[in-house]
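Trainee: next come a sequence and a model predicted from it.
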Amino acid sequence: MANINCTGITKSYGGHLVIEGLNLEIPDHEFVVFLGPSGCGKSTMLRMIAGLEELTAGQVTIGGTDVTHLPPGQRGVAMVFQSYALYPHMSVADNITFGLRRLGVDKADIAQRMAHVAQLLGLEALLERKPKNLSGGQQQRVAMARAMIKTPKVFLFDEPLSNLDAKLREKLRTEIRKIHLALKTTTIFVTHDQLEAMTIADRIVLMRAGKVEQQGRPDEIFDRPASRFVADFIGSPGMNFRMGKVSRQGGLWAEAGSVRLALDAVLFGHLAEGQALELGLRPARMELASAGTLNAIRGRVVLVENMGAEGQVIVEVDGTDMSFVTKEFRGIAPGDEVHFAIRPEHIHAFDPTTGISLRQEGAEA
């Protein structure tokens, strides 16, 4: 069993507090992604779990064992870094098996493990090559094989795909996820790329300034952001935000300039007449509409971005830009007047002062 418990984790460098009192539980077999902007503490958390950074305060347990003061080699973890850190004078095979050979593991056992990880990562034809003769993606797979061959309790990935181009990142994301489904090893993956997190995680832990802003399944984080920060960080294209207020004249509405949107009474029935709010509207939840459609917004097209199967249409509304995503973008051109709409259940609203979501607790998106 390799569940991970972090209790009261605090880390400071001199007088600079990086993480304060963080608590986190990761069940056995789960694939968790630490996500957040640069400097939020996600890599520091990973390094403390690995034993590469000392805790200022708190406790880390792995599989029920207190590992807070154990060295990395005694924690049963294997780590894959952004830097491949391969020995240039060694072959792929020697790079992968170096750690086991140094520990004096039986040669037959090493050969068996080597055959397994090489097959799993598609490295059989590369075992005699030197790192300089490998592509970036191949080198990263070798680094992963070097970690996997130790059969650890926990895999730790510290932004392992950052140095790769977009196509390779997509390919390796898929491979990492497939490996996890095959091995079911408890895994923590650090990234600042929200798309990467959304595609591979069982659960996302979104961090901000050394604290957990929100955690949950990717769909929960996307559909029910707990704060404006979460809503803004997750999703591409980014969410549209507009300051407005509540109106209860003839129904329940949010008014922001020329924009007047019907609100879901289950989600927002607790809001008061005249209450200030900041609307959050996801471009992917909006669609072309005709004038008179419920929650239709009128604007003039500024730009159309072709994304292949879909297009992002950027529209000027009351002097500021909004955007929506549609498959019907090819007939739209800058200067056109368009209407686009969003269903009431997909509308988000946040407290302008605290940034906390105003949607009622437990309401579905």
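Mentor: That came through fine. Numbering: from 1, shown residues only.

Trainee: CA atoms for contacts and neighbours, from now on please.
Mentor: Will do.

Trainee: what about Arg146, how many residues close to it?
Mentor: Neighbour count of Arg146, defined by other Cα atoms under 10 Å: 27.

Trainee: ok so it is a strand residue?
Mentor: No - counting by DSSP: H, G, I helix; E, B strand; the rest coil, Arg146 falls outside a strand, being helix.

Trainee: and the spatially closest residue to it that is not a sequence neighbour, how far from Asp106?
Mentor: Ranked by Cα to Cα, 6 or more residues apart in numbering and with sequence neighbours excluded, the top spatial neighbour of Arg146 is Ile96, at 4.2 Å. Distance, Ile96 to Asp106, by Cα to Cα, to the nearest Å: 15 Å.

Trainee: which one's more surrounded, these two?
Mentor: Per other Cα under 10 Å, whichever of Ile96 and Asp106 has more neighbours is Ile96, with 27 against 10.

Trainee: and the residue nearest to Arg146, what helix or strand is that in?
Mentor: helix 92-102 (DSSP states H and E).

Trainee: list the buried ones in that helix?
Mentor: 92-98, 100 (16 or more other Cα atoms under 10 Å).

Trainee: use this one as the comparison:
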Amino acid sequence: MANIRCVNIRKSYGGHTVIENLNLDIADQEFVVFLGPSGCGKSTMLRMIAGLEEITDGSVNIGDRDVTHLHPGERGVAMVFQSYALYPHMTVEDNIAFGLRRQKVAEEEIARRVRHVAGLLGLESLLARKPKNLSGGQQQRVAMARAMIKTPKLFLFDEPLSNLDAKLREKLRIEIRKMHLELKTTTIFVTHDQLEAMTIADRIVLMRAGEIEQQGTPAEIFDRPATRFVADFIGSPAMNFRTCLVDREGDRIELQAGSIRLQLPSGEFGELANGMKVEVGLRPSKMELATPHDKNAITGTIVLVENMGSEGQVIVDVDGQEISFVTKGFRTLEPGQPVSFSIDPASIHVFSPETGRSLRKAN
């Protein structure tokens, strides 16, 4: 078992506290991504779990052991860093096998394990090469193989794909996810890239200023953001925001801002009162070109059409402010044209301007 429990974690550097009273449970075999902007504390949390950073207060358990004060080598973890940190004078095979040789594992067993991890990561033909003769993606796979060969209880990845180009990142994301599905080892992956998090995580822990802003499955984080920060951070293109006034009469709720009129399902927004000022979020991917029967239609003038391949992002001037939406029907649209687009009421997000919290009722 390699479930993880972090209790009341605090980390300070001198008088500066970067993480305060953080609590987190990770299930055995779960793939969790720590996501957030630079400086939010995600790598610091990973390093404290690994034992590379001292915990100021609190405790960390891996399985049934309190590892708070254990040396990193005694925790049963393997870590893959952003930098590959390969030995340049060694072959790929020797780099992968280095840790096992230090543990004095039998050479026959080492050879078996090297063949196994090399097969998993497509390194069989590269075992005799030196790191200088490998691409960046190949070097990162070697670093992953070096961690995997130890058969750890816990895999820790600290932004391992940041130095790679977009195509390689996509390829290695798939390989890391496939590796997890095969090995079923508890995994924590740190990134600031929300696309990486959405594509590989069982659960996302979204951090902000040393605290957990929201945690949940990728679908929960995307479809039900708990705060304006989460809504703005997750999703590309980014969510549109408008300050609106609530017009409510009984069960009828309408959000108003200039020419915009949006109807809401009353059952999900019980707290909204007539005349209340709210911040409304509209996700571009949840909007589409309007039909004559759409109630929540917004009309404006096209400013720009961005070709994204199978879809296009359309940027529209609505009452002097820009709103973007994504559509497959972008090829017939041009700047300067009037356009109407609509959004399903279930996809409208409403936040408190004071607290930033979502005003939608919890499931």
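Mentor: Structure received. Quick caveat: nothing in here was measured; it's all calculated off a predicted structure.

Trainee: closest to Leu263 of structure 1 among the buried residues of helix 92-102 of structure 1?
Mentor: Ile96 (57.2 Å; Cα to Cα).

Trainee: which one in structure 1 is aligned with Lys277 of structure 2?
Mentor: Aligning on TM-score structural alignment places Lys277 of structure 2 opposite Ala276 in structure 1.

Trainee: what ranges do the helices span in structure 1?
Mentor: Listed in chain order, the helices found in structure 1 under DSSP state H are 42-50, 92-102, 107-120, 136-148, 166-183, 194-200, 218-223, 228-233, 265-268.

Trainee: quick one: closest of the ones you listed to Phe350 of structure 1.
Mentor: helix 228-233 (6.3 Å).

Trainee: now the closest one on structure 2. Mean distance?
Mentor: Helix 228-233 of structure 1, aligned to structure 2 and superposed, deviates on average by 0.1 Å (mean Cα distance after the TM-score superposition for structure 1).

Trainee: so where is that helix in structure 2?
Mentor: Residue span in structure 2 matched to helix 228-233 of structure 1, by TM-score structural alignment: 228-233.

Trainee: list the buried residues in the matching stretch.
Mentor: 228, 230-233.

Trainee: mind checking how far that stretch is from the chain centre?
Mentor: 12 Å (Cα atoms, centre = their mean, to the nearest Å).

Trainee: contacts for it?
Mentor: Counting by Cα atoms under 8 Å, 6 or more residues apart in numbering, stretch 228-233 of structure 2 makes contact with 194, 206, 213-214, 221-222, 225, 238-239, 281, 351, 356-358, all of which sit outside it.

Trainee: in strands, which of these appear?
Mentor: If you go by DSSP state E, these have 206, 213-214, 281, 351 in strands.

Trainee: from what I see, Ile188 of structure 1 and Asp28 are in contact.
Mentor: No - checked against Cα atoms under 8 Å, the pair Ile188 of structure 1 and Asp28 is beyond contact range at 11.3 Å.

Trainee: these two - which one has more neighbours?
Mentor: Using other Cα under 10 Å, the more surrounded residue of Ile188 of structure 1 and Asp28 is Ile188, with 24 against 18.

Trainee: next, count neighbours for the nearest residue to Asn5 of structure 1 once chain neighbours are set aside.
Mentor: Excluding its sequence neighbours, the residue lying closest to Asn5 of structure 1 (Cα to Cα, 6+ apart) is Glu25, at 4.6 Å. By the measure other Cα under 10 Å, the count of residues near Glu25 of structure 1 is 12.

Trainee: check Arg208 of structure 1 too.
Mentor: Arg208 of structure 1 has 20 nearby residues by other Cα under 10 Å.

Trainee: next, work out how far apart it and Gly308 of structure 1 are.
Mentor: According to Cα to Cα, Arg208 of structure 1 stands 33 Å off from Gly308 of structure 1.

Trainee: one step back: ok, which pair from the contacts of stretch 228-233 of structure 2 is furthest apart?
Mentor: Of all pairs in the contacts of stretch 228-233 of structure 2, the most separated under Cα to Cα is Gln194 and Phe351 at 21.2 Å.

Trainee: which one's more surrounded, these two?
Mentor: Using other Cα under 10 Å as the criterion, Gln194 of structure 2 and Phe351 rank with Phe351 on top: 23 against 19.

Trainee: the more buried one matches what in structure 1?
Mentor: Using TM-score structural alignment, Phe351 of structure 2 pairs with Phe350 in structure 1.
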